[in-house]
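Undergrad: heads up, no residue letters with this:
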């Protein structure tokens, strides 16, 4: 039986490390990157819903409050809207990724009026990395969403 001399095995270790990098480490890094981006999207949505609810507290008519809430939420989540190529219409209180409900009695306090601002991002429709929507599909069955509620002071307009 003939043994291979070390001279004929040059570069084998380098090739093994290259394959290990491509098939092992690179997918792990891409998976981690997309997870961090999903967390950034969730934080952006939480901020956008809070900013929208805060904007609805300004004294104005109910329609103006809804429009102000939608515009504030849209400003806060602009990078997500641009990435997903969405432009919600705020003239009627929002649509699609931003929904501002009309003033309604607050849960648990029927004498007060509340506005609910809900923002969402559909990761399955616009994944940060191609192919990761299927990978994360078993965890995220619905769009990423955040909701904020503001109790309105209807004392004077």
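TA: The structure has been received and is ready for your questions. What you are looking at is a predicted structure, and each value in this text was computed from that prediction instead of being measured. Numbers count the residues shown, from 1 in each chain.
Undergrad: C-alpha from now on. contacts and neighbour counts both.
TA: Noted.
Undergrad: In the longest strand belonging to the chain, which residues are buried?
TA: Assignment by DSSP state E gives strand 109-121 as the longest strand of the chain. Neighbour-count burial for strand 109-121, counted by 16 or more other Cα atoms under 10 Å, picks out 113-121.
Undergrad: again with stretch 24-35
TA: By neighbour count on 16+ other Cα under 10 Å, the buried set for stretch 24-35 is residue 34.
Undergrad: let's bring in a second one:
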């Protein structure tokens, strides 16, 4: 609907009241709400990447244990760790190309379960030092160390005979 009025007042409003009184309130609301939303989004992204890295370490340990089971050579631990470290290379590497995540094979040793058997087991442990190499820079610096884990780790055990 189009009104032809010479002044800035609209029908139903008192003459002389202008909309410019509300100018800038949206900027103030944005300035108050944005930091809270940003910290929330940053926390979600940080924890999603932590969970993704943890799942990747679990998969690497499982695949390393399967590789130790698959090959019948005497050096099953090295084969297991080579397989596991290939899967966690995306987490980064140090200056000389070695992955940051470490793998430690244990075994073959006598399995703890079932008791009284002579079965041999190999355990593959993969860990990532998250406190020294975070995937996302910590927003509040050392204060965030309380909320994030120092080390991410996973292990898998396989019976080889």
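TA: Sure, I can see it. In this text the structure is predicted, and so the values were computed from the model without any measurement.
Undergrad: I'd like the buried residues of strand 109-121 of the first structure written out as CSV, with distance to residue 127 of the first structure added.
TA: Listed next are those as CSV, based on distance: Cα to Cα, whole Å:
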residue, distance to residue 127 of the first structure
113, 37
114, 33
115, 30
116, 27
117, 24
118, 20
119, 17
120, 14
121, 10
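Undergrad: Apart from its chain neighbours, what residue comes closest to the spatially most central residue of the first structure?
TA: For the first structure, the residue nearest the mean C-alpha position is residue 41 (3.3 Å; Cα atoms, centre = their mean). Leaving aside its sequence neighbours, residue 41 of the first structure sits nearest to residue 80 (Cα to Cα, 6 or more residues apart in numbering; 7.2 Å).
Undergrad: Same check on residue 50 of the first structure?
TA: Leaving aside its sequence neighbours, residue 50 of the first structure sits nearest to residue 148 (Cα to Cα, 6+ apart; 5.5 Å).
Undergrad: how close does the one you found get to residue 134 of the first structure?
TA: If you measure residue 148 of the first structure against residue 134 of the first structure using Cα to Cα, to the nearest Å, the figure is 29 Å.
Undergrad: ok, those two, which is more surrounded?
TA: The neighbour comparison of residue 148 of the first structure against residue 134 (other Cα atoms under 10 Å) goes to residue 148, with 19 against 12.
Undergrad: tell me which element the counterpart of the residue nearest to the centre of the first structure in the second structure is part of?
TA: Mapped onto the second structure by TM-score structural alignment, residue 41 of the first structure lines up with residue 53. For residue 53 of the second structure, the host element (DSSP states H and E) is helix 25-70.
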